[in-house]
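Peer 1: give me coordinates for this.
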Amino acid sequence: MTDPDAPGLPDFRRLPIPEAIRWLAENGEPADPRDDVDTASLERRFPHLRGVEADDAAVDGPHGSVPVRRYRKPGRAARTALVWVHGGGFIGGSLDMPESNWVAREIAARGIPVLAVDYTKCLGQAHFPVPSDDVLAAWDAAPQLLGLPAERLVIGGASAGGNLVTGVVARLRDGAAGAMPEGLVPVYPALHPDGAAPGGTVDPASPGGQLSLNFAGSAEALADPHAFPGLGSGAGYPPILVVVCEEDALRPSGEAFARLVRQAGGEIDVHLETGAAHGHIDHPGDAGALRTIDAIADWIRER
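Peer 2: A predicted model of the protein is given here:
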């Protein structure tokens, strides 16, 4: 999450999960130490992004205000749009991280408006379904914010965000109030309690197991198919594009979900990003990230 040499910041890549949760709960989301991922730097690096407009808003959710940010390229009529949710292990991430801000700007620059969504992090007393409720509230507000009906909107997200958007669609399918999206795009998603070995026993001492248990809130909730939609039915989803990365430990989760949906007769495309690792779209300009963004935009246009 951060550069280990950044002054005053721990190296979240090596920090034990309980310590990372404690630090984030006490200090909040740290500023990204990279000096070339803010919006001004992105526009200098990628001139095609300069025409994208963005504005912040908020949605009333059951647990409080949900921050959102709208992106669009003026002068281009949109037939569809994307609701996008960043990752961060359910404990971190923000609308300013490249996985949210840069990705949304790139998609919007391709003529697809984007509503980027933040959510409550699982720090302290917040656990599932709180972040899921936040995303659901933003989804319900998206047609008004984007000016398009829900049946012309696609919802997608990366990593923990991929879990949340897939879980929200499963909740809508299973009776939650709200309209279903036109499509679903989970990117390197964590759809199982143990994404590296779907169907296996979760090791509560492993980093992945600790993040899953912290998100779920209890050992019993690890079996909740709305918290981990890879455990539920594969039926009833809209068309799906799932992106998996060749060098990602969570790749088995996305691939197992694809098999689940296909076995239920659903429509799902799998985009394998060769040579890429988990989190690659949080790195602006990465060749694999640009291929993934193109794949997402092309798939959305085809809906």
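Peer 1: rest of the way, CA atoms for contacts and neighbours
Peer 2: Fine.
Peer 1: which secondary structure elements does the host helix or strand of A108 contact?
Peer 2: Using DSSP states H and E, A108 maps to helix 101-109. On a contact count with 3 or more CA pairs under 8 Å, 6 or more residues apart in numbering; DSSP states H and E, helix 101-109 meets helix 39-45, strand 64-72, strand 114-117, helix 287-302.
Peer 1: out of those, which one sits most buried?
Peer 2: Mean neighbour count (mean count of other CA atoms under 10 Å) peaks for strand 114-117 among those, with a mean of 29.
Peer 1: what's downstream of that strand, the next helix or strand?
Peer 2: Heading C-terminal from strand 114-117 (DSSP H and E), you reach helix 130-146.
Peer 1: D56 is nearest to which of the helices and strands packed on helix 101-109?
Peer 2: strand 64-72 (4.4 Å; CA to CA).
Peer 1: for the closest one, packing partners?
Peer 2: With contacts taken as 3+ CA pairs under 8 Å, 6+ apart, strand 64-72 sits against strand 53-61, helix 101-109, strand 114-117, helix 130-146.
Peer 1: for the comparison step, fold the sequence that follows:
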Amino acid sequence: MSTGSLWGTQPLEVNEVQIAGYESNIRVRLYRRAGVGSLPVMLYFHGGAFIGGSLDDAEFAARHFAEQLPVLVISVGYSLAPKHPFPAALEDAYRAARWADGASRTIGGDGKRLFAAGHCAGGNLANGLAFVARDRGDVRIGAIALFSPMLDPSMTCLADERAVDSDISPRQCLASYRAYLPKASQRMHPYAAPLDSARLAGLPPAFIATARNDVLHVEAETYAARLIGAGVPTQVMRYSNASHERIAYDPQALQDATRFFECHLQPRGVTIG
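Peer 2: This is a model prediction of the structure:
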């Protein structure tokens, strides 16, 4: 039985606070069910191609996960390029994870049980956070969900824009990557360019949602194949009627991600009802 059918009966509480980021304070927005105990934490990262987007853009997906899963969702308003280039946004993500762990009792979350999800650039950050958590070892990410993630600054795996009705263009991707990764060497860093990484083993299980009408769907699916080859449990699904921007609002993609997270919540003994 899906947890969402029973979980979505209590009212949702939404609060916003500031926390210390990498270069400046950042805002985070918390979504949780009222009157429940300590919950696993899901960090959610909005889209915007590294140079735009906001907590409001993440509202739909963040609410969906908080309503459908027994989790505290923390939507992270990370720093944006070009004012704050790499690694600022990723380090903000890491600091949000550390904050969730340290503030567990105050916010009603279990910071030892962390999950991450993100759209577009936010997918890059959720994935990068999984790398950082694995390598630094002081936080653990249990599973990740990536919606039309930007994963290849080299832009060698783009779909033919003449064959897809994409709402993000290669030119826009190039400008965004150059803003976020102004140094050529940064565009090969595994935390920003996981397709170039030879160390994928040990990453958490992944759900990757791609859109047929998105020039980025090839790189995301290529990355999924490489994760599988490295022994990382990975589920990848392409949505034929979705676009790059709309996939974070696509009911089927969100529901499939919900079922994916349910599988990784259940083994730790979470019982609803």
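Peer 1: out of the helices and strands packed on strand 64-72 of the first structure, deepest packed?
Peer 2: strand 114-117 comes out most buried of these by mean count of other CA under 10 Å, with a mean of 29.
Peer 1: the second structure: matching residues for that strand?
Peer 2: Counting by TM-score structural alignment, strand 114-117 of the first structure pairs with residues 73-76 of the second structure.
Peer 1: have a look at how far, on average, the matching stretch is from the first structure.
Peer 2: Aligned to the first structure and superposed, stretch 73-76 of the second structure gives a mean residue distance of 0.5 Å (mean CA distance after the TM-score superposition for the first structure).
Peer 1: show where stretch 20-37 of the first structure falls in the second structure, residue numbers please.
Peer 2: Mapping stretch 20-37 of the first structure onto the second structure (TM-score structural alignment) gives no aligned residues.
Peer 1: sorry, back to before: now do the helix holding A108 of the first structure against helix 287-302, angle only.
Peer 2: Relative orientation of helix 101-109 of the first structure versus helix 287-302 (axes from the mean of the first three to the mean of the last three CA atoms, to 10 degrees): 40 degrees.
Peer 1: quick one: distance of helix 101-109 of the first structure to the chain centre.
Peer 2: Relative to its parent chain, helix 101-109 of the first structure has a centroid offset of 14 Å by CA atoms, centre = their mean, to the nearest Å.
Peer 1: post-alignment, it versus the second structure, mean distance?
Peer 2: Averaged out, helix 101-109 of the first structure is 1.2 Å away (mean CA distance after the TM-score superposition for the first structure).
Peer 1: export the helices and strands packed on helix 101-109 of the first structure to CSV and tack on distance to L241 of the first structure?
Peer 2: Listed next are these as CSV, based on distance: least, CA to CA, whole Å:
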stretch, distance to L241 of the first structure
helix 39-45, 27
strand 64-72, 22
strand 114-117, 17
helix 287-302, 7
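Peer 1: among those, which is nearest F128 of the first structure?
Peer 2: When these are ranked by distance to F128 of the first structure, counting by CA to CA, first place goes to strand 64-72 at 15.0 Å.
Peer 1: mean offset of the closest one relative to the second structure (after superposition)
Peer 2: Looks like 0.9 Å for strand 64-72 of the first structure (mean CA distance after the TM-score superposition for the first structure).
Peer 1: which part of the second structure matches that strand?
Peer 2: Per TM-score structural alignment, the counterpart of strand 64-72 of the first structure in the second structure is residues 24-32.
Peer 1: so which residues of the stretch 201-303 of the first structure form helices?
Peer 2: 207-216, 251-263, 287-302 (DSSP state H, counting those that start in this stretch).
Peer 1: and the second one, which stretch of the second structure?
Peer 2: Residues 217-229 of the second structure are the counterpart of helix 251-263 of the first structure, counting by TM-score structural alignment.
Peer 1: quick check: buried residues in that stretch?
Peer 2: Using 16 or more other CA atoms under 10 Å as the burial criterion, the residues of stretch 217-229 of the second structure that qualify are 217-221, 223-228.
Peer 1: what is the most widely separated pair among those residues?
Peer 2: The most widely separated members of those, counting by CA to CA, are H217 and I228 (16.7 Å).
Peer 1: neighbours of S197 of the second structure, just the number please.
Peer 2: Residues near S197 of the second structure, counting by other CA atoms under 10 Å, number 13.
Peer 1: quick one: contacts for it?
Peer 2: Neighbouring residues of S197 of the second structure by CA atoms under 8 Å, 6 or more residues apart in numbering: 189-190.
Peer 1: change it to 6 Å
Peer 2: P190 (CA atoms under 6 Å, 6 or more residues apart in numbering).
Peer 1: map S240 of the second structure onto the first structure.
Peer 2: By TM-score structural alignment, S240 of the second structure lines up with T274.
Peer 1: tell me how many other residues crowd its match.
Peer 2: T274 of the first structure has 12 neighbouring residues, counting by other CA under 10 Å.
Peer 1: now swap in M188 of the second structure and tell me
Peer 2: Using other CA under 10 Å, M188 of the second structure has 18 other residues around it.
Peer 1: what's the answer for Y239 of the second structure, then?
Peer 2: 16.
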